[in-house]
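> Just to be clear, the model below is a prediction. Sequence and coordinates:
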Amino acid sequence: NNLPDLKCFHLQYDCLSDTYDRQILPILRRMSNIEALNLHLTIDKQTKFIDGKHMYNEIIVHMSRLRAFNFYFCTFIRLNQSTQNFSNDDILQTFPNMICQKADCMIQYRCFNVKYHLFSLPFMFDYLSFIDNTFPNIIFNHVIRLVLDDGIAFEHEFFMRIASSFPLLKVLHVLNHMPQSPMLNKINSNDNQLYLPVIEYPYLHSLDLELAHHDYAEQFLNDRKVHLPHLTKLTVYYHDLKIVTRNFTNSRTRFNCMKVKQLNLCCKTSIHSEDFYAYFPSL
């Protein structure tokens, strides 16, 4: 049955490829009179690229009254012998003008799958996931929650780009087990040899480093690298925290910890020193 009275529809959902094919697409095709559609989908175990042709043939052709279509697809495509090797231009050339005014994409071929983002511009959603070093130079004015994920290290310059591209960022989750450049870390940690600008995250209040190398705890907590005036929630391994704070005595990492009210410590100890509590006076 169609849904003739439905004029606007917003869906933000994480699912498997089978759910997208068997449940989400059939529902969308019933929205014959829809005028505004917002889709924010993360799809795992996908077997093919979602491109402009797919969206037109599988979705838009069933919506004759559609006037506004904002979309974000983050898909993980299984690599096999039949997987085609597409470039960004290959994907963007599949878009007829009727789908959206402008779109962009990111494609990262990894050893076991392809991480693929496809989105309309301007980006109208508040959440963006699994961004890596290859993200384009676009200002995402609406994004307040962000997940970073890569098998290549995130260096200081990358986080400068993040601060510039996501000016209203409030919640950040870092997934990266690769250490940063040893030379940059050594130089930038020396108060007398600083040459990299301090990065400002004026609205960031939640930082999750549970699945990140301890270099990223140093990157974010060292106030010579990053300024976090409103950080109130921190998730980090206790061992990593002890390293970067020098057992809660390092003055360079004290400022960014002062306002933390919720500290989620992974593999924590139940015994804390006086220095620990002095380091986190807002707990």
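Arrived safely.
> only C-alpha atoms for contact and neighbour calcs from this point on.
Will do.
> Look up the closest residue to residue 127, ignoring the ones flanking it.
Once flanking residues are discounted, residue 127 sits nearest to residue 145: 4.8 Å by Cα to Cα, 6 or more residues apart in numbering.
> residues contacting the one you found?
Residues in contact with residue 145 (Cα atoms under 8 Å, 6 or more residues apart in numbering) are 126-128, 169-172.
> how far away is it from residue 205?
Distance, residue 145 to residue 205, using Cα to Cα, to the nearest Å: 11 Å.
> who touches both of the two?
Joint contacts of residue 145 and residue 205 (Cα under 8 Å, 6+ apart) are 170-171.
> of the contacts of residue 145, closest to residue 65?
residue 126 (25.9 Å; Cα to Cα).
> Could you double-check that that closest one sits in contact with residue 166?
No: if you go by Cα atoms under 8 Å, residue 126 and residue 166 don't touch, sitting 10.3 Å apart.
> shared neighbours of those two, anything?
Joint contacts of residue 126 and residue 166 (Cα under 8 Å, 6+ apart) are 143-144.
> and the two? which has more neighbours close in?
residue 166 (19 against 14; other Cα atoms under 10 Å).
> just so I have it, where are all the strands in the stretch 151-283 of the chain?
171-175, 199-200, 206-208, 226-227, 233-237, 262-266 (DSSP state E, counting those that start in this stretch).
> would JSON lines of those strands with distance to residue 116 be doable?
Putting the strands of the stretch 151-283 of the chain into JSON lines (distance: least, Cα to Cα, whole Å) gives the following:
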{"stretch": "strand 171-175", "distance to residue 116": "17"}
{"stretch": "strand 199-200", "distance to residue 116": "28"}
{"stretch": "strand 206-208", "distance to residue 116": "23"}
{"stretch": "strand 226-227", "distance to residue 116": "29"}
{"stretch": "strand 233-237", "distance to residue 116": "27"}
{"stretch": "strand 262-266", "distance to residue 116": "30"}
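> May I see those strands organised as JSON lines, with distance to residue 283 and mean neighbour count added?
Below are the strands of the stretch 151-283 of the chain laid out as JSON lines (distance: least, Cα to Cα, whole Å; neighbours: other Cα atoms under 10 Å):
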{"stretch": "strand 171-175", "distance to residue 283": "19", "mean neighbour count": "20"}
{"stretch": "strand 199-200", "distance to residue 283": "23", "mean neighbour count": "20"}
{"stretch": "strand 206-208", "distance to residue 283": "15", "mean neighbour count": "20"}
{"stretch": "strand 226-227", "distance to residue 283": "20", "mean neighbour count": "20"}
{"stretch": "strand 233-237", "distance to residue 283": "10", "mean neighbour count": "20"}
{"stretch": "strand 262-266", "distance to residue 283": "7", "mean neighbour count": "16"}
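> Tell me which residues of the top helix by length along the chain come out buried.
The longest helix of the chain (DSSP state H) is helix 156-165. For helix 156-165, burial by neighbour count (16 or more other Cα atoms under 10 Å) applies to 156, 159-165.
> if I look at the residue most central in space within the chain, how far off is residue 107?
Nearest to the geometric centre of the chain sits residue 147, at 2.7 Å (Cα atoms, centre = their mean). For residue 147, the distance to residue 107 (Cα to Cα) stands at 16 Å.
> Against that first model, consider the following:
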Amino acid sequence: MSYLERLDLYIQFGNNTTIIDGNYLKRKIINANTLRNLQEFRFSITSRISSPVQLNLPSTKDIEQTFTHFKSKNIISCVDYFPERKEGQYHIYSYPYETKYYNDITNKFPGGIYEYVREVSLFDEKPFEHEFFLQIQKSFPFMEILSVKNKKAQNHKESNENLSLIQYSFLRELHIYNVHDDYIEEFLSDKKTSLSRNVNLNIKYESLERVTNNFTREDTRINCRKVDKLYVCKGSKRCNFLEEYFPSAKIIERSRF
């Protein structure tokens, strides 16, 4: 391994007690001889660490400085703290980013273009606003699978006239079963979003019923007609108008998501 000239490293640590940064890699994974010969280092490292207070967490600048001896031109890092979970999250990676997955994106997402990414997941304890989703669509133009987890209501529900329509041209799977109703409206209203045809939708039936006003709402009808497969929880008491509202969809019950 001492003569290695290129190294691709993609790792994720959960429930960790140590921050995985450049210093850790030099101590535990990449020895000094390898580091001297290394000409190209592409990586993505995500680590989560329990911390009762945010003040104990290092800054993005602190983490990036630990990679100064690595052969990577552009390094991007994100540091988040989730007070409800009492957990810190670190994601540091070389850019351009060449993996197919980008997980647990928060409101601190730094932007950029990620043309290799096909699967994206979003999570935060703070609300996602419409402009955030617009940025996600622009940053991941070939995204095929999107999962959203956010229980916080949006703060800025602007009038429809002021919104830029978001088009998800390649999206084939949308998972919005663990979200506030605002995000269901965000994706189903044709005033805010244009879904691709033949998309698979994973959602809680009760939330869907509320947002569509018992399957009578007009501005959510167009996107619902584009759904190819609708996944709902098994045992949900279904309205007679569900099939009419999703005329192209095969409705599939799942025991859990």
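Yes, it's here. Being a predicted model, the structure only gives us computed values, none of them experimental.
> one step back: and the residue nearest to the centre of structure 1? What does it align with in structure 2?
Mapped onto structure 2 by TM-score structural alignment, residue 147 of structure 1 lines up with residue 121.
> roughly how far is the helix or strand where its match lies from the heart of the chain?
Assigned by DSSP states H and E, residue 121 of structure 2 belongs to strand 119-123. Taking Cα atoms, centre = their mean, to the nearest Å, the mean C-alpha location of strand 119-123 of structure 2 is offset from the chain mean by 2 Å.
> Please enumerate the helices of the stretch 151-257 of structure 2.
181-188, 205-211, 221-225, 242-245 (DSSP state H, counting those that start in this stretch).
> With distance to residue 157 of structure 2 and mean neighbour count as new columns, can those be given to me in JSON lines?
Converted to JSON lines, the helices of the stretch 151-257 of structure 2 look like this (distance: least, Cα to Cα, whole Å; neighbours: other Cα under 10 Å):
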{"stretch": "helix 181-188", "distance to residue 157 of structure 2": "9", "mean neighbour count": "21"}
{"stretch": "helix 205-211", "distance to residue 157 of structure 2": "15", "mean neighbour count": "18"}
{"stretch": "helix 221-225", "distance to residue 157 of structure 2": "20", "mean neighbour count": "19"}
{"stretch": "helix 242-245", "distance to residue 157 of structure 2": "25", "mean neighbour count": "15"}
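> Same list (those) but as CSV, adding distance to residue 72 of structure 2.
Formatted as CSV, these follow (distance: least, Cα to Cα, whole Å):
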stretch, distance to residue 72 of structure 2
helix 181-188, 37
helix 205-211, 45
helix 221-225, 42
helix 242-245, 51
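> between those helices, which gets nearest to residue 126 of structure 2?
helix 181-188 (12.8 Å).
> Tell me the gap between that closest one and the middle of its chain.
For helix 181-188 of structure 2, the distance to the chain centre is 16 Å (Cα atoms, centre = their mean).
> Provide the contact partners of it at residue level.
130, 153-154, 176, 192-195, 207-208, 211, 219-221, 223-224.
> Burial check on the equivalent of residue 52 of structure 1 over in structure 2, number of neighbours?
The alignment partner of residue 52 of structure 1 in structure 2, by TM-score structural alignment, is residue 22. The number of residues packed near residue 22 of structure 2 is 19, by other Cα under 10 Å.
> how close does residue 22 of structure 2 get to residue 3 of structure 2?
20 Å.
> Can you list the buried residues in stretch 126-134 of structure 1?
127-133.
> what stretch of structure 2 does that stretch fall on?
Against structure 2, stretch 126-134 of structure 1 falls on residues 100-108 (TM-score structural alignment).
> the helices in the stretch 1-150 of structure 2, which residues?
Using DSSP H, counting those that start in this stretch, helices in the stretch 1-150 of structure 2 cover 22-28, 32-37, 60-65, 130-139.
> Going by neighbour count, list what's buried in the third one.
When burial is assessed from 16+ other Cα under 10 Å, helix 60-65 of structure 2 yields the following buried residues: 60, 63-64.
> closest to residue 188 of structure 1 out of the strands of the stretch 151-283 of structure 1?
Here strand 226-227 is closest among the strands of the stretch 151-283 of structure 1 (Cα to Cα), at 11.3 Å.
> give me the stretch of structure 2 that the closest one matches.
Counting by TM-score structural alignment, strand 226-227 of structure 1 sits on residues 193-194 of structure 2.
> how much does that stretch stray from structure 1?
Its matched residues in structure 1 lie on average 0.8 Å from stretch 193-194 of structure 2 after superposition (mean Cα distance after the TM-score superposition for structure 1).
> And for that stretch, what's in contact with it?
Contacts for stretch 193-194 of structure 2 (Cα under 8 Å, 6+ apart): 165-168, 186-188, 223.
> can you rerun that using 6 Å?
165-167, 187 (Cα atoms under 6 Å, 6 or more residues apart in numbering).
> Turn these into CSV, columns for distance to residue 246 of structure 2.
Output for the contacts of stretch 193-194 of structure 2, formatted as CSV (distance: Cα to Cα, whole Å):
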residue, distance to residue 246 of structure 2
165, 22
166, 21
167, 20
187, 15
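> Which single one of these is nearest to residue 51 of structure 2?
Of the contacts of stretch 193-194 of structure 2, the one sitting nearest to residue 51 of structure 2 (Cα to Cα) turns out to be residue 187, at 33.8 Å.
> how close does that closest one sit to residue 148 of structure 2?
Distance from residue 187 of structure 2 to residue 148 of structure 2, by Cα to Cα: 11 Å.
> do residue 28 of structure 2 as well
34 Å.
> what's the answer for residue 1 of structure 2, then?
Applying Cα to Cα to residue 1 of structure 2 and residue 148 of structure 2 gives a distance of 40 Å.
> Also residue 178 of structure 2?
From residue 178 of structure 2 to residue 148 of structure 2 the distance is 7 Å (Cα to Cα).
> for residue 189 of structure 2, same thing?
16 Å.
> Quick one: residues contacting the match of residue 147 of structure 1.
So residue 121 of structure 2 contacts 103-104, 146-148 (Cα under 6 Å, 6+ apart).
> ok, now residue 78 of structure 2?
Counting by Cα under 6 Å, 6+ apart, residue 78 of structure 2 has contacts 90-91.
> Trace it over to structure 1, please.
Checking TM-score structural alignment: residue 78 of structure 2 goes with residue 106.
> With residue 170 of structure 2 instead?
The equivalent of residue 170 of structure 2 in structure 1 is residue 203 (alignment by TM-score structural alignment).
> What number of neighbouring residues does that match come out with?
16.
> what's around residue 222 of structure 1, how many residues?
25.
> Ignoring the adjacent residues along the chain, who's closest to it?
Residue 222 of structure 1's closest residue in space is residue 253 (Cα to Cα, 6+ apart), at 4.5 Å.
> and the counterpart of that neighbour in structure 2, what does it touch?
With TM-score structural alignment as the matching criterion, the partner of residue 253 of structure 1 in structure 2 is residue 220. Counting by Cα under 6 Å, 6+ apart, residue 220 of structure 2 touches 188-190.
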